[in-house]
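**Student:** Starting from these lines, generate the structure:
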Amino acid sequence: MPTNAATAAAKLSTAPMMDWTDRHCRFIHRQLSRQTLLYTEMVTAPALVRGGALHLLAHDPAEHPVALQLGGSDPKELAKAARLGEAAGYPEINLNCGCPSDRVQSGTFGAVLMRDPALVADCVAAMRAAVDAEITVKCRIGVDDQNPNVVLPEFLARIVAAGCERVTIHARKAWLKGLSPKENRDVPPLDYPLVMQMKEYFPNLHISINGGITSLDQAEQLLEAGLDGVMIGRAAYHQPADILCTADRRIFGSGPDTSAEDAVRTMLPYIEAHLRAGGRLHQITRHMLGLFAGRPGARGWRRTLSEGATKPGAGPELVHAALLQVTALASDAKAV
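**Tutor:** Below is the predicted model of the structure:
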């Protein structure tokens, strides 16, 4: 897939989320939207280059358009990791400059890199020189006591000069001390106007906004306001059908709407193949619990999967039974 296809898909994307957006989650999301850009969990450059953990790059071709997010701060190591990512089939390599967790900080990457835009620029330049894949960055508006109005323009200017043509900005500061990663997703106030201002400052830079976006209505408003893309995180995970089932039509202007029911049915061959390969059902179904969020039968769907998927021998028949919790109620409602 050419890199410009990833840029086109970036009009709507799902956020990279540790322990959530693994290959099974991405495959499920792809059944709901054919065009939304999906991101991997963050994969650290040391794990690939020093640890040889190439299994972290595994993905199904059906996941495309899909991008790899890397964590790291050593330009040479990131360049090597980018080569491995490109060889694995990823058309976009994204550098994480936004994660505030202690574990990430100890590795001197993630949000702490907002303090060193020159180093980030070196990383981007090294990755650009190493691969043909598009190199992108995901960042915060600043960290700790930094003034975002000063820090963010300088940061963007540096990475643009290094060859970055697309960035996703989480419109919150990250507090590296005093707030947990969870609190860093909610407590620091959102500053959408600042991100909008960056689009005025850098009109040729493709800017996606992230943070606090919970519906396609919000996404459409932000796109209409002049931003190039919208990235949705937790809402896309916990209520994936609400975000993704109409995204192709509403955001991209083409493609039919999908349904959670059809997505479950198309997942069954994938589930069977996973089980034949020695996998466990819950490795997939844990990402499916929110498919019917807010609908009659959602509680029964979640309970059936949560209680049964970890049991030895659990298979597709359990997913069928869980789906009946929803479809039976829908049939009863039509009959009334």
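**Student:** going forward, measure contacts between C-alpha atoms and count neighbours the same way
**Tutor:** OK.
**Student:** So which bits of stretch 186-205 are buried?
**Tutor:** 190, 192, 194, 195, 196, 198, 199, 205 (16 or more other Cα atoms under 10 Å).
**Student:** Just the closest of the residues you listed to residue 234, please.
**Tutor:** The closest of the buried residues of stretch 186-205 to residue 234 turns out to be residue 190 (Cα to Cα; 15.6 Å).
**Student:** got the contact list for the closest one?
**Tutor:** 171, 172, 211, 212 (Cα atoms under 8 Å, 6 or more residues apart in numbering).
**Student:** for the last one, helix, strand, or coil?
**Tutor:** Which is residue 212. With DSSP: H, G, I helix; E, B strand; the rest coil as the basis, residue 212 sits in coil.
**Student:** Now the second one, please; I'll put the structures next to each other:
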Amino acid sequence: MPRYQSHRFSVAPMMDWSDRHCRAFHRTLSAQALLYTEMVTANAVIFGDRERLLGFSPMEHPVAVQLGGSEPEALARAARICADWGYDEINLNVGCPSDRVQGGNFGACLMRDPALVASCVAAMKAEVAIPVTVKCRIGVDDQDPEEALDALADAVLAAGADALVVHARKAWLQGLSPKENRDIPPLDYDRVRRLKQRLSQDFADVPVSINGGLNTLEDAAAQLAHVDGVMLGRAAYQNPELLLDVDALFFGAPNPYADGFAAVEAFEPYIAAHVAGGGRLHDITRHMLGLFTGRPGARAFRRRLAIDGVKPEAGIEVLRAAVDEVRRAEERRSLVA
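**Tutor:** Modelled structure (predicted):
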């Protein structure tokens, strides 16, 4: 049995999306899922505005911080800072294909240097007591995924990595944009399954999670016959109501709320506190636009938030009015039926 049950289901780190307000919203929908921050570089943690970069609400636990970098000493220092801030896990990004990340010699390009990644993991492990994990691809560019993924996994596990999350695609660092790298390289779930099977002898208690192209909870749950955990990114962000079924399906725990209406009502105090403290409603509601996807009134919900929710004076009443658009549409449908 894996050591970290929270890895059975996690929401991926997503740049510009998985900020503290997004995570607080997702936590309202699932009490059990492991949440991740956006990637933050080690040097930003060391020298930057830590409250802005690392601040989070206690309600977000379990929550992991994802670090980017390739200098063991800097990553170790950043990991210690993050652990002191109260994060439950440190995750090293070995999968991001953006030009900016490549220019800093971290992210997916580190797939080419397993020994350096192992040094980074070992340095972080020496500094913190919380788990240190790695998120990677199955390879980059012309690498053979059989050799590349095995080499990376063997190196980081020997260095003490506590879990692996594998995006089941290659990253093409030349010729494809970061967006294209999320869709164009073919998925190879079997490669991740073979990795888990091979590791089951010497590293049976180290969770291996799979990421990439999982669009429904049913698709995700089916993967658990082969790996220890699943990670959803865009599907969870763009249709967050699916998170309401995660606790029961993946953890055998009661789902927190019956539907999106109840979840929004429960989330209102968090939103009201943010607005009362000088924050903007849009800071939070931009992460809620997909909540009622597929329901009658979903378009009107999004339109109300997109038009009225961005106004500087917008308050909780705008969100309530948007939710009422869905309620009224569903009532109209039920009357016709």
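**Student:** Quickly find the element holding residue 246 of structure 2.
**Tutor:** Assigned by DSSP states H and E, residue 246 of structure 2 belongs to helix 246-251.
**Student:** Which secondary structure elements does that helix sit against?
**Tutor:** Where contact means 3 or more Cα pairs under 8 Å, 6 or more residues apart in numbering; DSSP states H and E, helix 246-251 of structure 2 is packed against helix 217-223.
**Student:** Residues contacting the next helix or strand after the helix it packs on, please?
**Tutor:** Moving toward the C-terminus from helix 217-223 of structure 2, the next helix or strand (DSSP H and E) is strand 229-232. Contact with strand 229-232 of structure 2 is made by 7-12, 165, 207-212, 214-215, 220-221, 223-224, as judged by Cα under 8 Å, 6+ apart.
**Student:** 7 Å - rerun?
**Tutor:** Here strand 229-232 of structure 2 makes contact (Cα atoms under 7 Å, 6 or more residues apart in numbering) with 7, 8, 9, 10, 11, 12, 208, 209, 210, 211, 214, 220.
**Student:** Return the member of the residues you listed nearest to residue 83 of structure 2.
**Tutor:** Closest approach between these and residue 83 of structure 2, by Cα to Cα: residue 7, at 18.5 Å.
**Student:** which one is the closest one nearest to, not counting chain neighbours?
**Tutor:** Excluding its sequence neighbours, the residue lying closest to residue 7 of structure 2 (Cα to Cα, 6 or more residues apart in numbering) is residue 229, at 5.2 Å.
**Student:** Kindly tell me how buried that neighbour is, as a neighbour count.
**Tutor:** Neighbours of residue 229 of structure 2 under the rule other Cα atoms under 10 Å: 26.
**Student:** what's the distance between it and residue 156 of structure 2?
**Tutor:** Per Cα to Cα, to the nearest Å, residue 229 of structure 2 is found 18 Å from residue 156 of structure 2.
**Student:** For the stretch 201-337 of structure 2, which segments count as helices?
**Tutor:** Using DSSP state H, counting those that start in this stretch, the helices assigned to the stretch 201-337 of structure 2 run over residues 217-223, 234-238, 246-251, 260-276, 282-285, 298-307, 316-336.
**Student:** Now do the shortest one: which elements does it pack against?
**Tutor:** Taking 3 or more Cα pairs under 7 Å, 6 or more residues apart in numbering; DSSP states H and E as contact, there are no helices or strands that helix 282-285 of structure 2 lies on.
**Student:** For that helix, report the contacting residues that lie outside it.
**Tutor:** 21, 22, 309, 310.
**Student:** OK, contacts around the second one?
**Tutor:** This means residue 22 of structure 2. Each residue near residue 22 of structure 2 by Cα under 7 Å, 6+ apart is listed here: 284, 287.
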